[in-house]
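J.: got a sequence here, can you model it:
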Amino acid sequence: MEMTYDEMDSRIRSLEPYEQKLKDKICCPDYSGFEKVDYSDKGIKSQVYVMNYLNSPTFDTPGLLKTVYLEKKKRHLFMNKNARFATVEPHVHDWVELGYMYSGSCTQTVGGKEILLKQGQIIILDSGIPHAIGYTDEGDILINMLMEKEFFTYSFFSRLAKMGVITEFLMNAISEQTSHDSFIVFNSEDNRRIQLFMKELICEFLSPTGMEHEIVNNLIALLFSELVNVYEKGKEEKHAGHGKTYVVPIMRYIEENFTHCSLKGTAEKFGLNANYMTTLLKNTTGYTFKELVTGHRLQFAAGMLLNTELACDKIIAASGCGNSTYFYKKFRERYGCLPKDYRKKGKTEN
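T.: As a prediction, this is how the structure comes out:
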């Protein structure tokens, strides 16, 4: 049976054994398993813990909901409930973090700035930005969703290509070449859809259905889409230490013109040097121009294989890929089989 919202609420509000110990002052958070490093921001030096939520045997993470593996390559999406009756010391981690204030409120210190996160609001934190959480009482329930950089594939960005600020923020978060000093607070407390999508995500983690991978992927896409609506209505507060990137419009252009766009032509359209543009794309998204174009062509071809009876050579031509040998190689790398087998498998499953 599907979990109801009342069942989910009861489960979320119940005290974990670790939280009960914190409430009774029997124990306190143990950070001994984490490395403490020096951090400097604008000349101000401090020390922060480097956290790894999945691999640390010493840090008790109460309210662990579930670890879901998206697709078949273990692209982790991790969700947990923040431990109440304690503070969380300043720390960093290599994950993009989304915090949802399910109930009550809490104070967070992010990059030296203090923020009050209220019920229904969302904060998205850049990977590598120091942050701490103030004391939370029994009614203050913060749900954290942590996403590995590998989660943000070119196909994920394709779905967000028209969501400028979100795409821009996430591409910066996964880049090794940019500073990591950003966060966005969304005043989403009055947005019905945000609350709905978050409740559905929590239910799916607590009581997964047989299609949890697809459901979670689609819910996250819907969540980010609605966050863009919140942003565009001017209700957001964005903090960033760097200028806007040109990558979002380039990615949008590739998405709309992948069948015929070239590196030289695309670079000229945006007034950029071709080598500089492909380096910019690689440093920001993790993919070169050619890889992004090929990804869209493969995605297009896969859809055509499942939804039409066109011959494979015609689909390859329609995708814009002139080299069939290269196409077959890349298709097999991505889907694990040849196009004809992919089509056959799709018909069998349907």
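J.: from here on, contacts and neighbour counts on C-alpha atoms
T.: Noted.
J.: relative to Pro90, how far out is Lys329?
T.: Relative to Pro90, Lys329 is positioned 46 Å away (CA to CA, to the nearest Å).
J.: the more surrounded of those two?
T.: Taking neighbours as other CA atoms under 10 Å, Lys329 and Pro90 compare with Pro90 leading, 21 against 13.
J.: so the more buried one touches His131, yeah?
T.: Yes. Counting by CA atoms under 8 Å, Pro90 does reach His131; the two are 5.1 Å apart.
J.: which secondary structure element is home to Met79?
T.: Per DSSP states H and E, Met79 falls inside strand 75-81.
J.: residue contacts, the residue nearest in space to the middle of the chain?
T.: Computing the C-alpha centroid of the chain and ranking residues by CA atoms, centre = their mean puts Met147 first, at 4.9 Å. Going by CA atoms under 8 Å, 6 or more residues apart in numbering, Met147 touches His76, Leu77, Phe78, Trp95, Val96, Glu97.
J.: closest to Val165 out of those?
T.: Val96 (15.1 Å; CA to CA).
J.: the helices in the stretch 101-250 of the chain, which residues?
T.: 154-159, 164-174, 192-206, 212-232, 247-257 (DSSP state H, counting those that start in this stretch).
J.: compare with the first, here's sequence two:
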Amino acid sequence: MNIRVLRLLKNVTSLELEQKKTHHFCEDMPSKAINSKLSTEVDTRVLNNFFFRNRDIYISKHNRFADYPMHTHTFLEMNYMLQGTATEIVEGEKIVLHSGDLLLLDVGSKHAIQALDEEDILINILFREQTISVNLLSDLRRNNSVLYDFLISHAVGKKAIHADFLLFPKKRGSEIKETIEHIIDEYFLKRDFSNSVIKSYLSILLTQLVREYPLEKNDQISKSQKLATEILKIISQKFRTITLKKVAKQYNYNENYLSNLFKEEVGKTFSEILTQERLIQAHSMITNTIIPITAIMERVGISNKTFFYNKYKEFYHSTPGEDRK
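T.: Predicted coordinates for the structure are as follows:
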């Protein structure tokens, strides 16, 4: 790991210094990051998508020396124990993290973190379901894993039964540690194209988690599940020009029948998933290039400007112009 980044993470911040003196939690979030209405309703702080303006992944060091109160969020979160130990309470269950352990928290899972000591470094990695590509999911599907079910419920709306968290204990000789440290270095060194590099590393990390933590195979994949997964991959590869009619012709299916089958398996219509993939591709170009937004629309296969802006705002909770700043 980069020595400058490690030194930065070990430094005691002014907020941590205050918590060290009082042993009481000091607010570390701007008011815009907290959904005050939902927080009042559930008596738990609800963190929103404030963190993702102009970035796809947000990383921070967890503040030490005071208990962190119960909270939840509208995004996915990884807690990685860089060094030391941490005790978390997730949906009433006590979890102790040791150096090298990784905890993946679901959207909406309630959790609190007990006070960390000075030698404890806990890294928070936040990302939204929009960051997960259907191409990656189709690869993970081959492993028929719990992690796939966990992620696909957010990425494409499929209703899956899974826990509120997944715990990945440290393994000797694992590549995961190196990948996470690359992600942390890229984020804090703020080098050119770091957002794109971090997204690529996240895909690698998720794939490594499936490979290094194999689970028992579920029931045999049905024909309709296999077909839906193949269509998801086609959408991710040919999003600019693909249509339901072309796919139905390719597989020699009635268009209405295929549409119903796809929605039954995925949870969203073909059109909804296609628009989602186009928005993800557009977002990547908006945040990583200077290509005019009208040209980006053409590149992803959307011609209606009003439709594009409305769907983009609905999906990312920001406008293309805001994300480009």
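J.: quick one: which of the contacts of Met147 of structure 1 is most hemmed in?
T.: Counting neighbours by other CA under 10 Å, Trp95 comes out on top of those with 26 neighbours.
J.: how about that one, what's its match in structure 2?
T.: Aligning on TM-score structural alignment places Trp95 of structure 1 opposite Phe75 in structure 2.
J.: now the contacts of Met147 of structure 1 as CSV including distance to Met163 of structure 1?
T.: Shown next, in CSV, are the contacts of Met147 of structure 1 (distance: CA to CA, whole Å):
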residue, distance to Met163 of structure 1
His76, 23
Leu77, 21
Phe78, 23
Trp95, 21
Val96, 17
Glu97, 18
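J.: across to structure 2, which of those residues hold up?
T.: When you map the contacts of Met147 of structure 1 onto structure 2 and apply both residues aligned by TM-score structural alignment, their matches' CA atoms under 8 Å, the shared contacts are His76, Leu77, Phe78, Trp95, Val96, Glu97.
J.: from Thr266 of structure 1, how far out is the fourth one?
T.: The reference is to Trp95 of structure 1. 32 Å.
J.: equivalent analysis for the last one, please.
T.: Taking CA to CA as the measure, Glu97 of structure 1 falls 33 Å from Thr266 of structure 1.
J.: need the residues that contact the strand or helix carrying Lys66 of structure 1.
T.: Under the criterion of DSSP H and E, Lys66 of structure 1 resides in strand 64-70. Applying CA under 8 Å, 6+ apart, the contact partners of strand 64-70 of structure 1 are Arg75, His76, Leu77, Phe78, Met79, Asn80, Lys81, Phe151, Phe205, Leu206, His213, Asn217.
J.: leaving out the residues flanking it, which one is nearest to the first one?
T.: Meaning Arg75 of structure 1. Phe151 (5.1 Å; CA to CA, 6 or more residues apart in numbering).
J.: now the second one
T.: Spatially, and ignoring its direct neighbours in sequence, His76 of structure 1 is nearest to Tyr69 (5.2 Å; CA to CA, 6+ apart).
J.: count of neighbours near that neighbour?
T.: That count, for Tyr69 of structure 1 with other CA under 10 Å as the rule, works out to 15.
J.: go on, Lys347 of structure 1?
T.: Lys347 of structure 1 has 12 nearby residues by other CA under 10 Å.
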